[in-house]
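just to be clear, the model below is a prediction. Sequence and coordinates:
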Amino acid sequence: MHDMIFVNLPVADLERSRTFFEALGYHFDDRFCDGNAAALVLGDHIVSMLMRAEFYSTFTDKTIVDAKTSSEVLINLSAGSREEVDSLVDRAVELGAKDGRTDDHGFMYGRDFEDLDGHAWGIMWMDPAAVEVGPEEFAQQGA
């Protein structure tokens, strides 16, 4: 299996994106940052490489989609509590992100936002008991 994940995302303004994610409480690994890309650390083994769109295009022959008008990827990250979900998404919206949908299933809660470039981010929490036995079985226990 894999040890790490790197999600590469094209951005219009690398410094603006860096400022946005730092204001959300994330940090960057400066060993892998330059004028073309910035390594956004999302977890111990999760990194998003934010790349200037022109630089991103050197890795593909395909058209780069405009994430504000087309869906390219849905990035979902876990949170430790419902309150952490709300805090992070509310802060993102305060910083200029577009608020997205909210899903509340009791044992699982999530909210989405679109970052400054339109990339879709989902932040979700799941009751640890539901993680242990599985969401369907957990839901049946309450029935």
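Looks like it came in fine.

going by C-alpha atoms from here, please, whenever you check contacts or count neighbours.
OK.

can you give the distance from the lengthiest helix in the chain to the centre of its chain?
When the chain is parsed with DSSP state H, its longest helix is helix 82-94. Centroid separation for helix 82-94 versus its chain: 12 Å, with Cα atoms, centre = their mean, to the nearest Å.

following that helix, which helix or strand comes up?
Per DSSP states H and E, helix 82-94 leads on to strand 98-104 as the next helix or strand towards the C-terminus.

quick check: angle from the helix or strand just after that following strand to helix 82-94?
Downstream of strand 98-104, the first helix or strand assigned by DSSP H and E is strand 108-114. Counting by axes from the mean of the first three to the mean of the last three Cα atoms, to 10 degrees, strand 108-114 points 10 degrees away from the direction of helix 82-94.

list the helices and strands strand 108-114 packs on?
The contact analysis (3 or more Cα pairs under 8 Å, 6 or more residues apart in numbering; DSSP states H and E) places strand 108-114 against helix 82-94, strand 98-104, strand 120-126.

of these, which is nearest residue 2?
With Cα to Cα as the measure, strand 120-126 is the member of those nearest residue 2 (22.0 Å).

and the next helix or strand past that closest one?
Taking DSSP H and E, what comes next after strand 120-126 is helix 128-133.

got another one to weigh against that:
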Amino acid sequence: MSTQIFVNLPTTDLERSKEFYRALGCEINPLFTDENAACVVWSEDVFFMVLTREFFATFTDKPIVDPNAQLQTSVSFAMGSREEVDAIMAKGLAAGGAEPIEAQDHGFMYSRDLDDPDGNSLGFLFMEPQAASEGPEAYMEGREES
């Protein structure tokens, strides 16, 4: 079974959000984009629905948090290499994103966080393939013996 993922993100400036995600290499699906929302295509199975805060609020009775002040969700993406992590971060930072914490290098995994201009948190990581298949402890033990 194939599952598509739609992540809903609030924005205070829809046009700015569209430009930010385009700068990361995403496309905007015009069939599901209007003055209230934009469908950001990350891949054939992953989409962001960037919604104006007012429109976002119509889908829930819960308060919509300010992602610059509170973290509700962080979406992370596995990349093919450390260089790919750094490259997408460079694009995001140049497009108005922010890096809220320093890069994390755990030996078996390298990760960086990127906040979009609204403060929504995206994570990008590279995990050594051996660590992914054997687990981080086994990978690190193998490196210490070398």
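Nice, thanks for sending it over. Note that this is a predicted model, so its numbers are computed, not measured.

could you get me the TM-score between them?
Once superposed, the chains reach a TM-score of 0.92 (TM-score structural alignment, normalised by the length of the first structure), with 143 aligned residues with a Cα RMSD of 1.4 Å.

host element of residue 65 of the first structure?
For residue 65 of the first structure, there is no enclosing helix or strand under DSSP H and E.

state the distance from the nearest residue to it once chain neighbours are set aside to residue 10 of the first structure.
Ranked by Cα to Cα, 6 or more residues apart in numbering and with sequence neighbours excluded, the top spatial neighbour of residue 65 of the first structure is residue 72, at 7.0 Å. Noted for residue 72 of the first structure: a distance of 11 Å to residue 10 of the first structure, by Cα to Cα, to the nearest Å.

and residue 5 of the first structure, which of the helices and strands packed on strand 108-114 of the first structure is closest to it?
strand 120-126 (15.7 Å).

what residues does that closest one touch?
For strand 120-126 of the first structure, contacts defined as Cα atoms under 8 Å, 6 or more residues apart in numbering pick out 67, 73-82, 85, 88-89, 107-115.

go again using 6 Å as the cut-off
74-79, 81-82, 85, 107-114 (Cα atoms under 6 Å, 6 or more residues apart in numbering).

now the residue most central in space within the first structure: closest residue in space, sequence neighbours ignored.
The first structure has residue 121 as the residue nearest its centroid, 3.8 Å off, counting by Cα atoms, centre = their mean. Excluding the flanking residues, the one nearest residue 121 of the first structure by Cα to Cα, 6+ apart is residue 75, at 4.9 Å.

on the three-state scheme, the one you found is what?
When classified by DSSP: H, G, I helix; E, B strand; the rest coil, residue 75 of the first structure comes out as strand.

and the equivalent of residue 36 of the first structure over in the second structure, what does it touch?
If you follow residue 36 of the first structure across to the second structure using TM-score structural alignment, you land on residue 36. Neighbour list for residue 36 of the second structure: 51-52 [criterion: Cα under 6 Å, 6+ apart].

could you dump the helices and strands packed on strand 108-114 of the first structure into a markdown table and include distance to residue 56 of the first structure?
Below are those laid out as a markdown table (distance: least, Cα to Cα, whole Å):
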| stretch | distance to residue 56 of the first structure |
| --- | --- |
| helix 82-94 | 24 |
| strand 98-104 | 23 |
| strand 120-126 | 18 |
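
could you say which of the ones you listed is packed most deeply?
Burial of those is given as mean neighbour count (mean count of other Cα atoms under 10 Å); strand 120-126 ranks first at a mean of 20.

and residue 127 of the first structure, how far is that from residue 139 of the first structure?
Note on residue 127 of the first structure: its distance to residue 139 of the first structure, by Cα to Cα, is 11 Å.
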